[in-house]
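Novice: Sequence plus predicted model, see below.
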Amino acid sequence: MIAQNGPIPLDRYMALCLGHPVHGYYRTRDPLGASGDFTTAPEISQIFGELIGLWAAEVWHAMGRPAPCRLVELGPGRGTLMADALRAVSTALPAFAEAIDLHLVETSPVLRRAQAARLDAAGVPATWHEAAGTVPDGPALILANEFFDALPVRQFERTAQGWCERRVGLAPDGARLVLGLDPDPTPGLPATAGTGAILTLPSVALSEMRRLAGRLA
């Protein structure tokens, strides 16, 4: 793509690396645990997910105990957090467990299979979504453990001309990828930073958060 069309912004490059349907990092493997590349709090201790579940039950009670209540998790990993949360609430507040309408936002087929296997014992049927925007309307509790951390970002460097966006392109020999700068500055960014400063803009995360905030509002 870069060879044919030229350099692409960093967020586009990240999105392809992570989510490409054939080669994407999250689409093709289970990245968690000793055999993967990283771990998360739910995989270290069941207490984490249990506390999240009890928090959700308390907030549901404060909301007036709506039924159904959409319990939504963005980027559920292996389903460990949700399994621990459901186990805790089924014991502590069965009425909440009965009111739950469970929705998981996950793009990885590999992780969806892991989530289904992990949640099968919970007895709460789940619906999977490619994006949070397709979760049905209604009262909702939305969990997002380390979800926003992994979303693509835009990056800019302050030059004498202004803020220039970083792009991924090809080295002069055409054999490797390198970072470079858009020659045309991007308007509308803070003017106070000095030359050489780096600005990372989580544009995808901000867009997702605005959609969620709009739903809750």
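Specialist: Perfect, I can see it now. Residues are numbered from 1 along each chain as shown.
Novice: Could you use CA atoms for every contact and neighbour count after this?
Specialist: Noted.
Novice: Next one: the residue nearest the centre of the chain from residue 209, what distance?
Specialist: The centre of the chain sits closest to residue 147, judged by CA atoms, centre = their mean, with a distance of 3.1 Å. Look at residue 147 and residue 209: by CA to CA, to the nearest Å, they are 11 Å apart.
Novice: Pasting the second one now:
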Amino acid sequence: MSGEPERLDRFMARANAAYYATHDPFADFTTSPEISQVFGEIVGLWAAVAWQTLGRPDPVLLVEAGPGRGTLMADALRAVRKVMPGFAAALRVHLIETSPRLRAAQAARVPEASWHDSLETVPAAPMILVANEFLDALPIRQFVRRGDGWTERFVADGAWAEQPADAAAVPPGRDAAEGQVVEVNEPARAFVASVARRLRGHPGVGLFVDYGPARSTAGDSLQAIAGRKPAPPLSPLGSADLTAHVDFADMAAAARAAGAAAQGPVTQSEFLVALGVFQRTEALARGRTPEQVTALRQATQRLADPRAMGDLFKVLAVTSPGCPGLPGVAAG
């Protein structure tokens, strides 16, 4: 091989950085806020209830990590201003985004926002953070069971290569048969832990919505999307969006280890149904054309139906210690 083997997480980080710098990601995939305005409205009203539960701190930071084109935040703010003006007056919008292309799109929809490259520069204050399909794009490491030990996956010349693994890096408690893959997302763990540490010192919550299992499992979940179609994960650098399933049990454990509490995970279907997604859809449908009503109902079905996104996507709330149960997630 002519190329020096590169660890998978480093390859994935470079590939996604190149992809987001040169592509409109929404030409290749559609996220929940882009499917229906109801999704962002429900998240906004959930945040408003969380604010009340936290004792109505004023000011409070409403933070979104990976805000896409700003659609979720714009829909959330519209609903909040209509239903709970006290929360609207108290909140300050902060967006965590590194892409200049996406920041421009966000500014058109949420001009009052402040922008940050990372959570570190968001002010320390009471906070409600939302991260929808954010953790899945953070780079993973993959380990392969070989006999009594493990190897780690590297990339060399566009192909997989395996090297002996650092045993300390392999997640404990994962059963894997010969040749099976076990994944770990160190940046996702670190981000959730960073949120949790903030919530120890200030009242707040973090709402994480993403796809993946509720409990840790072995298996290769790395996938690539290009042109709205599956692509090889080792496609040329920057030509496809790379993502992997989020291990929600691992995220909850990281939050608790950092001193916060966790509620959930629950399925996206359970979360949305508990918060009245179908009722809101029908209210929105009143006065619309039959074609518009059909489109609204189909969008909601896509979000909430267990056979579509409803079961694959999970919802986890990370909270300040002692936070009471929050709607839609407390039973998980």
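Specialist: Yep, that arrived. Not measured: the values here are computed from a predicted model.
Novice: Let me see the TM-score of these two.
Specialist: Once superposed, chain against chain, the TM-score is 0.86 (TM-score structural alignment, normalised by the length of the first structure); 196 aligned residues with a CA RMSD of 1.4 Å.
Novice: Quick one: the strands in the stretch 101-250 of the second structure, in order.
Specialist: In the stretch 101-250 of the second structure, the segments counted as strands under DSSP state E, counting those that start in this stretch are 114-116, 127-132, 141-146, 149-156, 159-164, 181-184, 204-211, 223-226, 229-231, 241-243.
Novice: out of the ones you listed, nearest to residue 257 of the second structure?
Specialist: Closest to residue 257 of the second structure of these is strand 204-211 (CA to CA; 15.3 Å).
Novice: and that closest one, how far from the chain's centre?
Specialist: How far strand 204-211 of the second structure lies from its chain's middle: 7 Å, per CA atoms, centre = their mean, to the nearest Å.
Novice: Provide a list of residues in contact with residue 204 of the first structure.
Specialist: Applying CA atoms under 8 Å, 6 or more residues apart in numbering to residue 204 of the first structure gives the contacts 151, 152, 153.
Novice: Of these, which belong to helices?
Specialist: Among the contacts of residue 204 of the first structure, no residue falls in helices (DSSP state H).
Novice: The strands of the stretch 101-250 of the second structure: which one's closest to residue 303 of the second structure?
Specialist: Closest approach to residue 303 of the second structure among the strands of the stretch 101-250 of the second structure is made by strand 204-211 (12.0 Å; CA to CA).
Novice: Please tell me which residues of the first structure that closest one aligns onto.
Specialist: The aligned range for strand 204-211 of the second structure in the first structure is empty, by TM-score structural alignment.
Novice: could the strands of the stretch 101-250 of the second structure go into TSV alongside distance to residue 24 of the second structure?
Specialist: Output for the strands of the stretch 101-250 of the second structure, formatted as TSV (distance: least, CA to CA, whole Å):
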stretch	distance to residue 24 of the second structure
strand 114-116	19
strand 127-132	17
strand 141-146	26
strand 149-156	26
strand 159-164	27
strand 181-184	28
strand 204-211	20
strand 223-226	11
strand 229-231	15
strand 241-243	10
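Novice: Of all those, which one comes closest to residue 22 of the second structure?
Specialist: Using CA to CA, the nearest of the strands of the stretch 101-250 of the second structure to residue 22 of the second structure is strand 241-243, at 11.1 Å.
Novice: what range in the first structure matches that closest one?
Specialist: The counterpart of strand 241-243 of the second structure in the first structure, using TM-score structural alignment, is absent.
Novice: Can you name every helix or strand that that strand contacts?
Specialist: With contacts taken as 3 or more CA pairs under 8 Å, 6 or more residues apart in numbering; DSSP states H and E, strand 241-243 of the second structure sits against helix 8-22, strand 223-226.
Novice: just how off-centre is the longest one within its chain?
Specialist: What that stands for is helix 8-22 of the second structure. Counting by CA atoms, centre = their mean, helix 8-22 of the second structure comes out at 17 Å from the chain centroid.
Novice: ok so, going back, with respect to residue 255 of the second structure, which of the strands of the stretch 101-250 of the second structure lies nearest?
Specialist: Nearest of these to residue 255 of the second structure, taken as CA to CA: strand 204-211 at 10.1 Å.
Novice: got the contact list for the counterpart of residue 80 of the second structure in the first structure?
Specialist: Matched across to the first structure, residue 80 of the second structure falls on residue 89, judged by TM-score structural alignment. When contacts are counted by CA under 8 Å, 6+ apart, residue 89 of the first structure touches 50, 53, 54, 57, 96, 97.
Novice: which residues of the second structure does the longest helix along the first structure align to?
Specialist: Ordering each helix of the first structure by length in residues (DSSP H) puts helix 46-62 first. Following TM-score structural alignment, the aligned partner range for helix 46-62 of the first structure in the second structure is 37-53.
Novice: That stretch vs the first structure, mean deviation?
Specialist: Once fitted to the first structure, stretch 37-53 of the second structure is off its aligned match by 0.6 Å on average (mean CA distance after the TM-score superposition for the first structure).
Novice: For that stretch, what is the distance to the chain centroid?
Specialist: Stretch 37-53 of the second structure sits 16 Å away from the centroid of its parent chain (CA atoms, centre = their mean).
Novice: Now do that stretch: everything it contacts.
Specialist: Contacting residues not belonging to stretch 37-53 of the second structure are listed as 32-33, 57, 71-80, 83-84, 87, 128, 204-205, 272, 275, 277, 280-281, 300, 323-324, 326-327 [CA under 8 Å, 6+ apart].
Novice: Checking residue 95 of the second structure next. Helix, strand or coil?
Specialist: strand (DSSP: H, G, I helix; E, B strand; the rest coil).
Novice: before we move on, the earlier item: can you tell me which of the helices and strands packed on strand 241-243 of the second structure is nearest to residue 168 of the second structure?
Specialist: Going by CA to CA, the one of these nearest residue 168 of the second structure is helix 8-22, 16.5 Å.
Novice: the inter-axis angle of that closest one versus strand 141-146?
Specialist: Interaxial angle, helix 8-22 of the second structure versus strand 141-146 (axes from the mean of the first three to the mean of the last three CA atoms, to 10 degrees): 140 degrees.
Novice: Counting by contacts, list what helix 8-22 of the second structure packs against.
Specialist: With contacts taken as 3+ CA pairs under 8 Å, 6+ apart, helix 8-22 of the second structure sits against strand 141-146, strand 149-156, strand 241-243.
Novice: can you state the direction angle for that helix and strand 149-156?
Specialist: Per the same axes, to 10 degrees, the angle that helix 8-22 of the second structure makes with strand 149-156 is 30 degrees.
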